[in-house]
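In: Fold the following for me, if possible:
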Amino acid sequence: MINELDEIYIQKVRVKAILGLYPEERLNPQDFIVSAKLYLDLREAGKSDDINHTVDYDSLHRKLAEIANESECLLIEKLAELCAAECLSHALVQACTIKIDKPEALELADNVAISIYRQRQ
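Out: Now for the predicted structure:
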């Protein structure tokens, strides 16, 4: 089914958030990067040229940033689930992939990231 759907990408939404297990991670906001890939049918939007037939990605990227900035989760996995739920709350979105980068997480590596895929039941 996913192969038959179109995709909208929201890439590299930069946020600062309290996120992490360790006490030092809970003191000051860290930099995170949230990206989303939305799977939906865009044919009607292409025909109608009407925003009601697609996802308002400006509003969605702001909502993803708000979720990240306010969440104070312990795990990036939890933040990814919250972001996926927001994406799937849009009626046209059939599935999504959420990627969260935590560039300050590891001392000897440039980045750690997770990616989750969620679809409507």
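
In: alpha carbons only for contacts and neighbour counts from here, please
Out: OK.

In: SS state for L92?
Out: The assignment at L92 comes out as coil when based on DSSP: H, G, I helix; E, B strand; the rest coil.

In: quick one: the residue nearest to it when sequence neighbours are not counted and E7, what's the gap?
Out: Of all residues not flanking L92 in the chain, L40 sits nearest, at 5.9 Å (Cα to Cα, 6 or more residues apart in numbering). L40 is 6 Å from E7, where distance means Cα to Cα, to the nearest Å.

In: all helices for the chain, in order.
Out: 43-48, 57-71, 76-88 (DSSP state H).

In: Another for comparison:
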Amino acid sequence: MSTSQAIINISDLRLRTFIGFNPDEMEKMQDIVINVEIHYPAEKARLFDNVADALNYKDVTKQIIHHVEEGRFLLLEKLVDDVLKISHQHPWVTYAKVKIDKPHALRFADSVSLTLAWQRD
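Out: You can find the predicted model right below:
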């Protein structure tokens, strides 16, 4: 990775959505915790301090929030893939990784999580 690559981390974005296929999961929203890592070339942004040269992480986060809160998902895999697609849709993105935790999904565990990553060819 060159020194001009920026890494944006959106950490512990806590949202509620319908996730799961058990009857109770389909009837009530559950908490999820989202972590996103986005890489993009930031040489111009770092050299010239121009907002137009930076990836707008607020816009990405708003799209994620809207998609998650308005959606219904049977599988964690689908939810993670959807958030990953939102995370790398900007043409500047060279790499993205998404991890989503479903707290209290298992009786004796704090959380169950799934991670997917994408890299531009």
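
In: about what we covered before: so of the helices of structure 1, which one's packed in deepest?
Out: helix 76-88 (a mean of 20; mean count of other Cα atoms under 10 Å).

In: if we can go back for a sec, around the residue nearest to L92 of structure 1, how many other residues sit close by?
Out: 20 (other Cα atoms under 10 Å).

In: my guess is it meets N3, correct?
Out: No: L40 of structure 1 sits out of contact with N3 when judged by Cα atoms under 8 Å, with a separation of 10.3 Å.

In: Leaving out the residues flanking it, which one is nearest to the aligned residue in structure 1 for I7 of structure 2?
Out: Alignment note (TM-score structural alignment): I7 of structure 2 maps to E7 of structure 1. Counting by Cα to Cα, 6+ apart, Y39 is the residue found nearest to E7 of structure 1 once chain neighbours are left out, at 4.7 Å.

In: give me the number of residues near that neighbour?
Out: So Y39 of structure 1, with other Cα under 10 Å, has 24 neighbours.

In: residues in contact with it?
Out: Residues near Y39 of structure 1 by Cα atoms under 8 Å, 6 or more residues apart in numbering: I2, L5, D6, E7, I8, V93, Q94, A95, C96.

In: Still touching in structure 2? Go through these.
Out: Mapping these onto structure 2 (both residues aligned by TM-score structural alignment, their matches' Cα atoms under 8 Å) leaves L5, D6, E7, I8, V93, Q94, A95, C96 still in contact.
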